[in-house]
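here is the input, now give the coordinates:
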Amino acid sequence: MSLYQTSPAVAEALAQGRPVVALESTIITHGMPWPQNLEMARTVEQTVRDAGAEPATIAVMDGTLYIGLTDDQLVALAQAQNVAKLSRADLAACMAMGGTGATTVAATMIAAAQAGIAVFATGGIGGVHKGAELSFDISADLPELAQTPVNVVAAGAKAILDIPKTLEVLETQGVPVIAVGQDALPAFWSRESGIKAPLRMDQPAQIAKAFAMRRALGLPGGQLIANPVPEADEIPADVMLPYITQATAEAEAKGITGKSVTPFLLQRIFELTDGRSLKTNIALVLNNARLAAQIAQELSALP
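Alright, predicted model coming up:
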């Protein structure tokens, strides 16, 4: 029995050795309402195609892990209710029980690696939450990057997180963190976090070669490609900080924990910024999709 099903377009691209970019599905089910979520999903997929790669949106539907969705499946997922949010811990359980779930960064990486897809575009990764020294709230995305061989193109870690601690964990886990075109680590909505990135690369070919070299050396895990949001679309860090502080305090006061924290914070920040945060989020996802397609092209061209 196959562990997953690929869409016809993705199966053809993989068989021909053409570049493929994995896409997560939580942005569809947990990121925005219908029908904006469907429009967003279609736009991201088309952005990948326009940049020269085949998109592979990943989700579990009725117990089947799909790598690449048809448009009908995208429509169904975008309208689905009570969709689980899947990470490493619950991906297999959802499949075994015939459930429907959207994949987070960690689960998308697992599925992509199963299919031989080495590049994945997302918005921002999870990481170490503020106050983690008491709550131990650390995203499964970080150890996944340390063990699953996929390039994750993101606008850094989500700015609601403790970015210095997130960077420390990634360093301990041996994950290359590569800022694209600048020395500073981006912070999701903002181009700069005030923290110097461990590595800088300016060209997709450099990123592809670094990943190929890691494989040649037998090193496990992937790479985090920290791609800053376009300057015209960013919200500077000093503007975002008061909103993040207020939303975080409200989450603590309400006793919100675990997987509910990030969706609450993102929704509250959307409200506090009068929707500006979502516009920036969309812009950075599209920007990451373009870069991911370029990296996938460079990888497919390597011997």
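
contacts, neighbours, all on C-alpha from now
Noted.

show me which strand runs longest in the chain.
Ranked by residue count under DSSP state E, the longest strand found in the chain is strand 54-61.

so which elements touch that one?
helix 8-15, strand 20-23, helix 36-50, strand 64-67, strand 101-103 (3 or more C-alpha pairs under 8 Å, 6 or more residues apart in numbering; DSSP states H and E).

out of these, which one sits most buried?
strand 20-23 (a mean of 31; mean count of other C-alpha atoms under 10 Å).

chain center to the next helix or strand along the chain from that strand: distance?
Past strand 20-23, further along toward the C-terminus, the next helix or strand under DSSP states H and E is helix 26-29. Distance, stretch centre to chain centre, for helix 26-29: 11 Å (C-alpha atoms, centre = their mean, to the nearest Å).

could you also give me the structure for this second sequence? I'd like to compare it with the first:
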Amino acid sequence: MNQYLDIHPEVAQALRDGKAVVALESTIISHGMPWPQNAETAKQVEQIIRDAGAVPATIAIIDGRLKAGLSGDEIDTLAKAGLSVTKCSRRDLPFVVSAGQHGATTVAATMIIAAMAGIKVFATGGIGGVHRGAETSFDISADLQELSQTDVAVVCAGAKSILDLGLTREYLETNGVPVLGYQTNTLPAFYTRESDHSIDYRMETANDVAQFLSAKWGMQLHGGVVVANPIPEEYAMDKAAIDSAVEQALQESVEQGIAGKDSTPFLLKRVAELTGGDSLASNIQLVFNNARLGAQIAIELTQ
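Take a look at the predicted model:
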């Protein structure tokens, strides 16, 4: 086992017994919403996975230790510390570990730690991607590169709608990352169920996804898989309203010179403000929805 990694006893036992485990990220806890809503939501997502018959493993760094599975107290620690917790992608992990700090994991960092622990399925909100204007800024999320090399399936509601979805699809295709649509023919756009961009293969059941993953990794075709799961219809937002809010938030980010790892948290927070909190409510529901599907896929993968 990796000398820097601690696997929670419940998670370790499940992995030893061949039971289904689903990884969860922690950026949504420290950077996604205020206390105590962040802790309550994180624990609710874990309970949804347990109710579906799998074991949750929230991923984070606590006092410089990589954690695959958190206690309730550790979730509270991250939730209360909020924005003071370092948001960690691949490049940040050595610093946070060597400095003995707390870290909240992005999609990329969660994939890395999940793979270390032997966890194959990860449920989140939306993946990062190619930012709008990347042809001049070169602002491309490290999530995409991680998907090209790390053997973890990421169940998400597509890519965040603040991104350039067309360029994100092109990047994934170039790097050989399959994009599976769960009961959909188009790439979901986070807050909305559809976009103008296609997926690679449509999957009707969790078992279909599990069979795909088994075949890919069984052939030693390394790298992740995007499982795009549209937000439930009753929680989807009006496309015109969300597009307007995103455009305004993007303009404000340019005017304020916000870039890099600060960009996504700023944009999501500003969109939530501009939509009167509706986007945050939708965000929570799509995470719940992805957790349920992630558990189903993980269970099928163990059969």
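
could I get the TM-score for this pair?
Once the chains are laid over each other, their TM-score by TM-score structural alignment, normalised by the length of the first structure reads 0.98; 301 aligned residues with a C-alpha RMSD of 0.9 Å.

how about the helices and strands packed on strand 54-61 of the first structure, which one is nearest Gln114 of the first structure?
Of all these, strand 64-67 sits nearest to Gln114 of the first structure, with 9.6 Å by C-alpha to C-alpha.

average gap between the closest one and the second structure?
Strand 64-67 of the first structure, aligned to the second structure and superposed, deviates on average by 0.7 Å (mean C-alpha distance after the TM-score superposition for the first structure).

now do the following helix or strand past that strand and helix 36-50, the angle between them.
Sequence-wise, the next helix or strand downstream of strand 64-67 of the first structure (DSSP H and E) is helix 71-79. On the basis of axes from the mean of the first three to the mean of the last three C-alpha atoms, to 10 degrees, helix 71-79 of the first structure is oriented at 140 degrees to helix 36-50.

what's the matching range in the first structure for the lengthiest helix in the second structure?
Once the second structure is assigned using DSSP state H, the helix that runs over the most residues is helix 278-302. Helix 278-302 of the second structure corresponds to residues 276-300 of the first structure when matched by TM-score structural alignment.

average gap between the matching stretch and the second structure?
Looks like 0.3 Å for stretch 276-300 of the first structure (mean C-alpha distance after the TM-score superposition for the first structure).

the second structure: which residue goes with Asp90 of the first structure?
That one, Asp90 of the first structure, aligns with Asp92 by TM-score structural alignment.

what about the corresponding residue of the first structure for Phe122 of the second structure, neighbour count?
Matched to the first structure by TM-score structural alignment, Phe122 of the second structure sits across from Phe120. Counted with other C-alpha atoms under 10 Å, residues neighbouring Phe120 of the first structure total 31.

distance of Phe120 of the first structure relative to Ala22 of the first structure?
4 Å (C-alpha to C-alpha, to the nearest Å).

shared neighbours of the two, anything?
108, 112 (C-alpha atoms under 8 Å, 6 or more residues apart in numbering).

how much does the longest strand of the first structure stray from the second structure?
Mean for strand 54-61 of the first structure is 0.4 Å (mean C-alpha distance after the TM-score superposition for the first structure).

chain center to that strand, what's the gap?
The mean C-alpha position of strand 54-61 of the first structure is separated from the chain mean by 13 Å, C-alpha atoms, centre = their mean.

residue range for it in the second structure?
Using TM-score structural alignment, strand 54-61 of the first structure pairs with 55-62 in the second structure.

with stretch 241-254 of the first structure instead?
Using TM-score structural alignment, stretch 241-254 of the first structure corresponds to residues 243-256 of the second structure.

now stretch 129-138 of the first structure
Against the second structure, stretch 129-138 of the first structure falls on residues 131-140 (TM-score structural alignment).
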